[in-house]
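K.L.:
just coords:
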């Protein structure tokens, strides 16, 4: 039997989620115990872990930070393979978007320069954006994104391989 490898789910959220809410979401989403999850601001990880023994392993390790542009938050969630078996990358994005009423940008298999955006209703579209420092701005998408009427719609993004 092949064991699923540890992986990471990272993305951008249109909503800045408070740390306590993010922790509760991860506990529920992955069905793990409180002691198996770490959540901390990316700038405070060393400080937050100062009192934690170095041999402690978390099943889900999440860092986040505020960003600007069309997104409010960047998140990185490292997970054990058993959690990836429970909740895949696309399902994680859909659950996050629905739970927080946000749109979530994520990706792994899209052509270079394109991303998947999952809306709160679970629908997915492809989008292109520009990034500079901590500012990410969408400029084209395959369908309208609620609250962002300035985004150009181009269904042809689906044809790019």
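P.N.:
Right, received. Where do you want to start? Note that the coordinates shown come from a computational prediction; the quantities given were computed from them, not determined experimentally.

K.L.:
could you use CA atoms for every contact and neighbour count after this?
P.N.:
Will do.

K.L.:
ok, the residue nearest the centre of the chain - contacts?
P.N.:
Central residue of the chain (CA atoms, centre = their mean): residue 11, 3.2 Å from the mean position. Going by CA atoms under 8 Å, 6 or more residues apart in numbering, residue 11 touches 74, 75, 76, 104, 105, 106, 107.

K.L.:
give me that answer again for 6 Å
P.N.:
74, 75, 105, 106 (CA atoms under 6 Å, 6 or more residues apart in numbering).

K.L.:
tell me which helix or strand it sits in.
P.N.:
strand 7-13 (DSSP states H and E).

K.L.:
strands along the protein, start to end?
P.N.:
Using DSSP state E, the strands of the chain run over 7-13, 37-41, 60-66, 68-69, 73-79, 104-106, 114-118, 124-132, 135-141, 152-153.

K.L.:
another one to put next to it:
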């Protein structure tokens, strides 16, 4: 029997999600108990783990932090393989976008320089981005993004993806 490898779901959200709400989402999304889940600010992981038992083992380990530009936060969720079988990377992004009425940027199999952007309604676009320190701006998308009328639309990004 082949076991699914552990992996990470990394991305950004246009809405900052408070830690308690993020914890509840992850618990529901992956069907976890509180003891199976760690959620903490990326800058304060050591302090947050100080109160955890030394032998604690988390099925999902999530860190997050603030960013600026078109996104409000970044997240990184490390998960055990059996959770990958429950909720894939794209499904995770779709659920996060819908739950928090946000757009969620993540990478999966796009060529370098392209990202997938999930809108709150579950639709997806391809996007290019400009990043400078912790400031992330969408440069080009394959269709208009509600609330971001100045982002350039270029549906030829689909052709770039299909060539790779």
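P.N.:
Yep, it's here. Nothing here was measured: the structure is a model prediction, and the numbers come from that model.

K.L.:
so what number do they get for TM-score?
P.N.:
After superposition, the two chains reach a TM-score (TM-score structural alignment, normalised by the length of structure 1) of 0.98; 161 aligned residues with a CA RMSD of 0.7 Å.

K.L.:
for residue 35 of structure 1, see how far away the residue nearest to the centre of structure 1 is.
P.N.:
Distance of residue 11 of structure 1 to residue 35 of structure 1, computed by CA to CA, to the nearest Å: 24 Å.

K.L.:
and residue 77 of structure 1, by the same measure?
P.N.:
On the measure of CA to CA, residue 77 of structure 1 and residue 35 of structure 1 end up 16 Å apart.

K.L.:
and of the strands of structure 1, who's closest to residue 51 of structure 1?
P.N.:
strand 37-41 (13.0 Å; CA to CA).

K.L.:
buried ones in that closest one?
P.N.:
Using 16 or more other CA atoms under 10 Å as the test for burial, strand 37-41 of structure 1 gives 37, 38, 39, 40.

K.L.:
so how much does that strand differ from structure 2 once superposed?
P.N.:
The superposed strand 37-41 of structure 1 is, by mean CA distance after the TM-score superposition for structure 1, a mean 0.4 Å from where its aligned residues fall in structure 2.

K.L.:
using CSV, lay out the contacts of residue 11 of structure 1 together with neighbour count.
P.N.:
CSV is the format used below for those (neighbours: other CA atoms under 10 Å):
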residue, neighbour count
74, 22
75, 22
105, 24
106, 21
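
K.L.:
ok, residues contacting stretch 33-43 of structure 2?
P.N.:
58, 59, 60, 61, 62, 63, 64, 65.

K.L.:
can you give me the end-to-end distance of that stretch?
P.N.:
Terminal residues of stretch 33-43 of structure 2 are spaced 24 Å apart (CA to CA).

K.L.:
so where is it in structure 1?
P.N.:
Using TM-score structural alignment, the residues of structure 1 aligned to stretch 33-43 of structure 2 are 33-43.

K.L.:
show me what contacts the nearest residue to residue 4 of structure 2 once chain neighbours are set aside?
P.N.:
Closest residue in space to residue 4 of structure 2, ignoring its immediate chain neighbours: residue 81 at 4.6 Å, by CA to CA, 6 or more residues apart in numbering. When contacts are counted by CA under 6 Å, 6+ apart, residue 81 of structure 2 touches 4, 5, 6.

K.L.:
ok so, going back, next one: the match of stretch 33-43 of structure 2 to chain centre, how far?
P.N.:
15 Å (CA atoms, centre = their mean, to the nearest Å).

K.L.:
swap in stretch 13-23 of structure 1?
P.N.:
11 Å.

K.L.:
what's the span of that stretch, first residue to last?
P.N.:
End-to-end distance for stretch 13-23 of structure 1, by CA to CA: 15 Å.

K.L.:
who wins for neighbours among the contacts of stretch 33-43 of structure 2?
P.N.:
residue 64 (25 neighbours; other CA atoms under 10 Å).

K.L.:
for residue 141 of structure 2, see how far away that residue is.
P.N.:
Remark: distance between residue 64 of structure 2 and residue 141 of structure 2 (CA to CA) = 25 Å.
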